[in-house]
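Engineer: this one's sequence-less:
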């Protein structure tokens, strides 16, 4: 069962990487910086008691989002700060992220509502559903 689960997980990860890499002109590092910045901005909300109610809407309200520092993004991804900074600059210049006055990075609900992000999200949802389906179909004795 473990090899089967690992295979399903790898299939999902590769599909997700492809979807988001395509979104950023083949640049996997930029895609990862974008995903990490989007996740980091709302990570603190997972600990709230009303988290399930909060995620029932389309997006978390922007006033609940927190910017993340470039160095924190770099640490979370295990890539150099300068490389991360260059990707953040490119993301901001193309409208996929915003810089804050303090130098932080934030991905707003307006950015997440962009059509190309919505399409990537739908493709990712399909990949996630395939993963879940594969996991639930795994025989108990395999």
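Structural biologist: Yep, that arrived. Only a predicted model underlies this, so the values are computations on that prediction, with no experimental measurement involved. Numbering: from 1, shown residues only.

Engineer: okay, CA-based contacts and neighbour counts for the rest of this
Structural biologist: Fine.

Engineer: secondary structure element for the residue most central in space within the chain?
Structural biologist: Central residue of the chain (CA atoms, centre = their mean): residue 35, 2.9 Å from the mean position. Residue 35 is part of helix 28-40, with elements assigned from DSSP states H and E.

Engineer: returning to that earlier point: and the residue nearest to the centre of the chain, what does it touch?
Structural biologist: Counting by CA atoms under 8 Å, 6 or more residues apart in numbering, residue 35 touches no other residue.

Engineer: structure B:
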């Protein structure tokens, strides 16, 4: 991350600048998701993917490359029900069920025992993988800007304060 170009006093985060960066990031995400289809479809795809993979430890990674064979096997994905997706997104279950059915029909989601997964074959598609790569770049751009504003340093300092003496001893 780039170093901060400004010093922020604790409790003095530049809220407008932070919200502007987050808003810009969200608009970029919406643009990329719309390339996959309906915006709601993209949001559901992202949540299914998150639910499928959030249990992975950090060392779980696919191979270098963009083909399905390069990605983490589908058997490692934890299925999620449409109801689980609806709860996590705060959406009506019927809305998620209807969109999920269409996504299954389009071959973007797969039904497996226990629910839905976003399979490696979908991730490797020409209209999906670039959207994920663009999202990673957009996230990096936002985090870099937050770092330059000094916000990440402030967040780290606040987190260190929350952990008290333990964290200070570990760092020092």
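Structural biologist: Thanks, I have it. Every value quoted in this text rests on a predicted model; they were computed, and no experiment measured them.

Engineer: residue in structure 2 paired with the residue nearest to the centre of structure 1?
Structural biologist: By TM-score structural alignment, residue 35 of structure 1 lines up with residue 46 in structure 2.

Engineer: next one: its match from residue 157 of structure 2, what distance?
Structural biologist: 31 Å (CA to CA, to the nearest Å).

Engineer: circling back to that earlier point, what residues of the helix holding residue 35 of structure 1 count as buried?
Structural biologist: Residues of helix 28-40 of structure 1 classed as buried by neighbour count (16 or more other CA atoms under 10 Å): 28, 29, 30, 31, 32, 33, 34, 36, 37, 38, 40.

Engineer: tell me the helix or strand right after it.
Structural biologist: Scanning forward in sequence from helix 28-40 of structure 1 by DSSP H and E, the next helix or strand is helix 51-54.

Engineer: mean shift of the strand or helix carrying residue 97 of structure 2 relative to structure 1?
Structural biologist: Applying DSSP H and E as the criterion places residue 97 of structure 2 in helix 93-105. Mean deviation of helix 93-105 of structure 2 relative to structure 1 after superposition (mean CA distance after the TM-score superposition for structure 1): 0.8 Å.

Engineer: just stretch 46-53 of structure 2 next, same as before
Structural biologist: Mean for stretch 46-53 of structure 2 is 0.7 Å (mean CA distance after the TM-score superposition for structure 1).

Engineer: pull the distance from that stretch to the chain's centre.
Structural biologist: With CA atoms, centre = their mean, to the nearest Å as the basis, stretch 46-53 of structure 2 stands 8 Å off its chain's centre.

Engineer: check stretch 106-124 of structure 2 too.
Structural biologist: Offset of stretch 106-124 of structure 2 from its chain centre (CA atoms, centre = their mean): 17 Å.

Engineer: swap in stretch 28-42 of structure 2?
Structural biologist: 13 Å.

Engineer: do stretch 56-63 of structure 1 as well
Structural biologist: Stretch 56-63 of structure 1 has its C-alpha centroid displaced from the chain centroid by 15 Å (CA atoms, centre = their mean).

Engineer: give the equivalent position in structure 1 for residue 142 of structure 2.
Structural biologist: Per TM-score structural alignment, residue 142 of structure 2 is aligned with residue 131.
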